[in-house]
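K.L.:
Fold the following.
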Amino acid sequence: MSTEDRSTEASAIYRRYLSAALLHAQAGARACGLGATDLYALNILDLDGAMTPGELSARTGLTTGPTTRLIDRLEQGGYVRRVPDASDRRKVVVEPIGQPAELDRMLAPARGKIGEIISGYSSEQRAMLFDYFDRAATAFQQAVSEME
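P.N.:
As a prediction, the model looks like this:
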């Protein structure tokens, strides 16, 4: 197999992986009665904590109007609340207060299967995988900012 063929095959495998992960996230969101962007926003808030609507807008790629509606839906669902910013009371921050109860149940089967796959690697291989995940996340975030 030529270098070009291996590169094409590697690209196809990676694209299939990304598509499957995206499809799984969308299915998990639907199963919890959420939109994919809603679940994505909850993940951002869970990972990074409270932020202004503008910061959430930038992180989700939504404009102001859709971000407001997103926050409204999440607030109505009991997942976030708007609170005054401690440093500037004219501002509001969106604070996570909950996750969909069924989310862990919906995601558990895939998490278990992925955990089994990862546990089959040596500690050095796992370290390399998680180094890749960390560095690739940064690369994707940088690529997004360069597209804007």
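K.L.:
CA atoms for contacts and neighbours, from now on please.
P.N.:
Noted.
K.L.:
quick one: what helix or strand has the spatially closest residue to Y79 that is not a sequence neighbour in it?
P.N.:
Closest residue to Y79 apart from its sequence neighbours, by CA to CA, 6 or more residues apart in numbering: G98 at 4.4 Å. G98 is part of no helix or strand, with elements assigned from DSSP states H and E.
K.L.:
Can you get me a residue count around T138?
P.N.:
Neighbour count for T138, taken as other CA atoms under 10 Å: 12.
K.L.:
Look at it and give its secondary structure.
P.N.:
helix (DSSP: H, G, I helix; E, B strand; the rest coil).
K.L.:
Now do it against S145, distance only.
P.N.:
To S145, T138 is 11 Å away according to CA to CA, to the nearest Å.
K.L.:
likewise P53?
P.N.:
Distance from P53 to S145, by CA to CA: 18 Å.
K.L.:
Could you pull out the strands in this structure for me?
P.N.:
Listed in chain order, the strands of the chain (DSSP state E) span 80-84, 92-96.
K.L.:
Can you pull up the most central residue in the chain?
P.N.:
Central residue of the chain (CA atoms, centre = their mean): Y40, 4.6 Å from the mean position.
K.L.:
check contacts around the closest residue in space to it that isn't next to it in sequence.
P.N.:
Excluding the flanking residues, the one nearest Y40 by CA to CA, 6+ apart is T60, at 7.6 Å. Listed by CA atoms under 8 Å, 6 or more residues apart in numbering, the contact set of T60 reads T37, Y40, A41.
K.L.:
Next, the structure of the following sequence, for comparison with the previous one:
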Amino acid sequence: MTQPEPIDPAAAVGLGREFATALVVFHEAVGRLLGLSAVERKCIDLLKQLGPVTAGAIGERTGLTTGAVTRLIDRLGKAGYVERVPDPDDRRKVVVRLLPNERMDALMASAFIPFGEDLAKVMANYTEAETRVILDWVHRTTEVLVANTRRIEHQQH
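P.N.:
The predicted structure follows:
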């Protein structure tokens, strides 16, 4: 049985950079469909996942500073995607709620349904064990990205 070739660290970094660039460019393109930046679009995605949350929760999940989150919510509110409302559990707090938007839903579907179908085809090439490793990598890499986003944001202030 032959051993697999060792992974070239420089090639791995290059592939990671290529992947990250493709991911950011894809999300920028989806954002442009909605008239938003990638960060604004991802904030909408976050609100779809979590439901109404405080600005602080958005900051915790994105790694953005309080000021950056406030400006982000202001832009999304002005564009008609979100609104600030009293927290139903604690009326002293305000939460950010995603507004219904059929146009946004249709544009998101036009971008993500084909993307999801293509990813399903890619994942069909892997065994269950390989898929678990891939998902573990995605999970761990996401944690590293969030932590480093927070680190960089805090360096700026």
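K.L.:
State the number of residues packed around D88 of the first structure.
P.N.:
Neighbour tally, D88 of the first structure, other CA under 10 Å: 8.
K.L.:
Does L56 of the first structure touch T68 like I think?
P.N.:
No. Contact criterion CA atoms under 8 Å: L56 of the first structure and T68 do not qualify, at 9.9 Å.
K.L.:
So for the two, which residue has more residues nearby?
P.N.:
More crowded of L56 of the first structure and T68, by other CA under 10 Å: L56, with 24 against 16.
K.L.:
residue in the second structure matching the more buried one?
P.N.:
Aligned by TM-score structural alignment, L56 of the first structure pairs with I58 of the second structure.
K.L.:
Could I get the contacting residues of its match?
P.N.:
For I58 of the second structure, the contact set (CA under 8 Å, 6+ apart) comprises C43, L46, L64, V69.
K.L.:
Format those residues as a markdown table; extra columns: neighbour count.
P.N.:
Shown next, in a markdown table, are those (neighbours: other CA atoms under 10 Å):
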| residue | neighbour count |
| --- | --- |
| C43 | 21 |
| L46 | 17 |
| L64 | 22 |
| V69 | 21 |
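K.L.:
So which of these belong to helices?
P.N.:
For the contacts of I58 of the second structure, membership in helices holds for C43, L46, V69, with DSSP state H as the criterion.
K.L.:
any chance of these in TSV, with distance to A109 of the second structure too?
P.N.:
Output for those, formatted as TSV (distance: CA to CA, whole Å):
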residue	distance to A109 of the second structure
C43	17
L46	16
V69	26
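K.L.:
of all these, which comes closest to G80 of the second structure?
P.N.:
C43 (13.7 Å; CA to CA).
K.L.:
So what does the closest one match up with in the first structure?
P.N.:
Under the alignment defined by TM-score structural alignment, C43 of the second structure is paired with A41 of the first structure.
K.L.:
can you check R17 of the second structure too?
P.N.:
By TM-score structural alignment, R17 of the second structure lines up with R15.
K.L.:
Count the residues that sit near its match.
P.N.:
Neighbour count of R15 of the first structure, defined by other CA under 10 Å: 12.
K.L.:
who are the neighbours in contact with it?
P.N.:
R15 of the first structure neighbours (CA under 8 Å, 6+ apart): none.
K.L.:
rerun that using 10 Å as the cut-off
P.N.:
Taking CA atoms under 10 Å, 6 or more residues apart in numbering, we find R15 of the first structure in contact with E9, A21.
K.L.:
show me where the second structure has helices.
P.N.:
Counting by DSSP H, one finds helices in the second structure at the ranges 9-34, 38-50, 55-62, 66-78, 102-123, 128-155.
K.L.:
Turn the ones you listed into TSV, including distance to V85 of the second structure.
P.N.:
Shown next, in TSV, are the helices of the second structure (distance: least, CA to CA, whole Å):
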stretch	distance to V85 of the second structure
helix 9-34	23
helix 38-50	14
helix 55-62	11
helix 66-78	11
helix 102-123	21
helix 128-155	26
